[in-house]
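Novice: Sequence first, predicted model second:
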Amino acid sequence: MTVASFDPNAQAVTMTAAAAQHFGQKIAQAGDKIIRLSTKTSGCTGYAYVLDLVDGPQEGDEILTPADAITLAVDGKALALLRGTEIDLVTEGVNQVVKFNNPNVVAECGCGESFSVSE
């Protein structure tokens, strides 16, 4: 058993080393871009994650640096849904998939497309 403590200075969203390497390559190919994480209403359970390569943050975004040379803008309106989320890159068979380890999720749809949080 482990004990977790609240860290008010912790970043809202983090990345594993595998995800940082993946997104670092994407940014290097795209040029002067940052990653933006937001959510949208979608699917059968409520919300879906949205990852985009963009030119810059939007007003209200929280700006994070989860790894060297990676700037992540998190939509301020989605921050309550995303706080504590870890972005990971996992291999499933022959495919690599971006996974969101979000401690706020209480249910996911069967296909993994959408999620819900407690109100």
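Specialist: That came in fine, so what should we check first?

Novice: C-alpha only now, for contacts and for neighbours.
Specialist: Fine.

Novice: tell me which strands and helices the longest helix along the chain is in contact with?
Specialist: The longest helix of the chain (DSSP state H) is helix 17-30. Under the contact criterion of 3 or more C-alpha pairs under 8 Å, 6 or more residues apart in numbering; DSSP states H and E, helix 17-30 touches strand 70-74, strand 85-92.

Novice: could you dump those strands to a markdown table with distance to residue 118?
Specialist: What follows is the helices and strands packed on helix 17-30, written out as a markdown table (distance: least, C-alpha to C-alpha, whole Å):
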| stretch | distance to residue 118 |
| --- | --- |
| strand 70-74 | 20 |
| strand 85-92 | 15 |
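
Novice: Which among the ones you listed is found nearest to residue 15?
Specialist: Each of the helices and strands packed on helix 17-30 was scored for nearness to residue 15 using C-alpha to C-alpha, and the closest is strand 85-92 (4.6 Å).

Novice: circling back to that earlier point, residues making contact with the following helix or strand past the longest helix of the chain?
Specialist: Under the assignment DSSP states H and E, the closest C-terminal helix or strand after helix 17-30 is strand 34-42. Residues outside strand 34-42 that contact it (C-alpha atoms under 8 Å, 6 or more residues apart in numbering) are 27, 47-57, 70-75, 78, 114.

Novice: Presented hereafter is structure B, for comparison with structure A:
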Amino acid sequence: MAVTLTPVALERVQRFLQHDPAALGLRFGVTRTGCSGWGHVADLARDSREGDAVFEQSGVRIFVDADSLPLVDGTEIDFARQGLGETFVFNNPNATAGCGCGESFTTGEA
């Protein structure tokens, strides 16, 4: 499988990368947080780490650490307007439940 970007998210990440030429791509993964256990994290990748899975889409590299990969493999990253703001939206097929506020999720593995 892979981690993919919708066309809207791809355009947004490309814009971020244009403003920060030192960035290698997008780093995507999870961290323990919230009431359900896992939260998605996305930031510009500053380095390539041992064990990273690297997916490439239209010239944008997506770096996922080995610990996060089983929890996010198959995720489609989208970008949407929500109310007055804009945010990345993670369509993660591994998420089996989420908390009420939408900040965190659980999987069958944890």
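Specialist: Perfect, I can see it now. For clarity, every value in this text was computed on a predicted model and none was experimentally measured.

Novice: Work out the TM-score between the chains.
Specialist: The pair, once superposed, lands on a TM-score of 0.91 when counted by TM-score structural alignment, normalised by the length of structure 2; 108 aligned residues with a C-alpha RMSD of 1.2 Å.

Novice: before we move on, the earlier item: centre of the chain versus the longest helix of structure 1, how much separation?
Specialist: Distance, stretch centre to chain centre, for helix 17-30 of structure 1: 14 Å (C-alpha atoms, centre = their mean, to the nearest Å).

Novice: can you tell me what part of structure 2 it aligns to?
Specialist: Per the alignment by TM-score structural alignment, helix 17-30 of structure 1 matches residues 7-20 in structure 2.

Novice: For the alignment partner in structure 1 of residue 66 of structure 2, give me its contacts.
Specialist: Under the alignment (TM-score structural alignment), residue 66 of structure 2 maps onto residue 76 of structure 1. Listed by C-alpha under 8 Å, 6+ apart, the contact partners of residue 76 of structure 1 are 60-62.

Novice: How much space separates the residue lying closest to residue 42 of structure 2 once chain neighbours are set aside from residue 53 of structure 2?
Specialist: Nearest non-adjacent residue to residue 42 of structure 2, counting by C-alpha to C-alpha, 6 or more residues apart in numbering: residue 28, 4.5 Å away. Here the distance between residue 28 of structure 2 and residue 53 of structure 2 works out to 10 Å (C-alpha to C-alpha, to the nearest Å).

Novice: and what of residue 27 of structure 2?
Specialist: Look at residue 27 of structure 2 and residue 53 of structure 2: by C-alpha to C-alpha, they are 10 Å apart.

Novice: who's more crowded, these two?
Specialist: In this view residue 27 of structure 2 and residue 53 are compared by other C-alpha atoms under 10 Å, and residue 27 has more residues nearby, 21 against 17.

Novice: Could you see which of the contacts of residue 76 of structure 1 carry over to structure 2?
Specialist: Compared against structure 2 with both residues aligned by TM-score structural alignment, their matches' C-alpha atoms under 8 Å, the contacts of residue 76 of structure 1 retain 60-62.

Novice: in structure 2, which residue is closest to the centre?
Specialist: residue 28 (3.9 Å; C-alpha atoms, centre = their mean).

Novice: Can you select the buried ones from the contacts of strand 34-42 of structure 1 in PyMOL?
Specialist: Provided next is the PyMOL selection string for whichever of those are buried by 16 or more other C-alpha atoms under 10 Å:
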select buried, resi 27+47+48+49+53+54+56+57+70+71+72+73+74+75+78+114
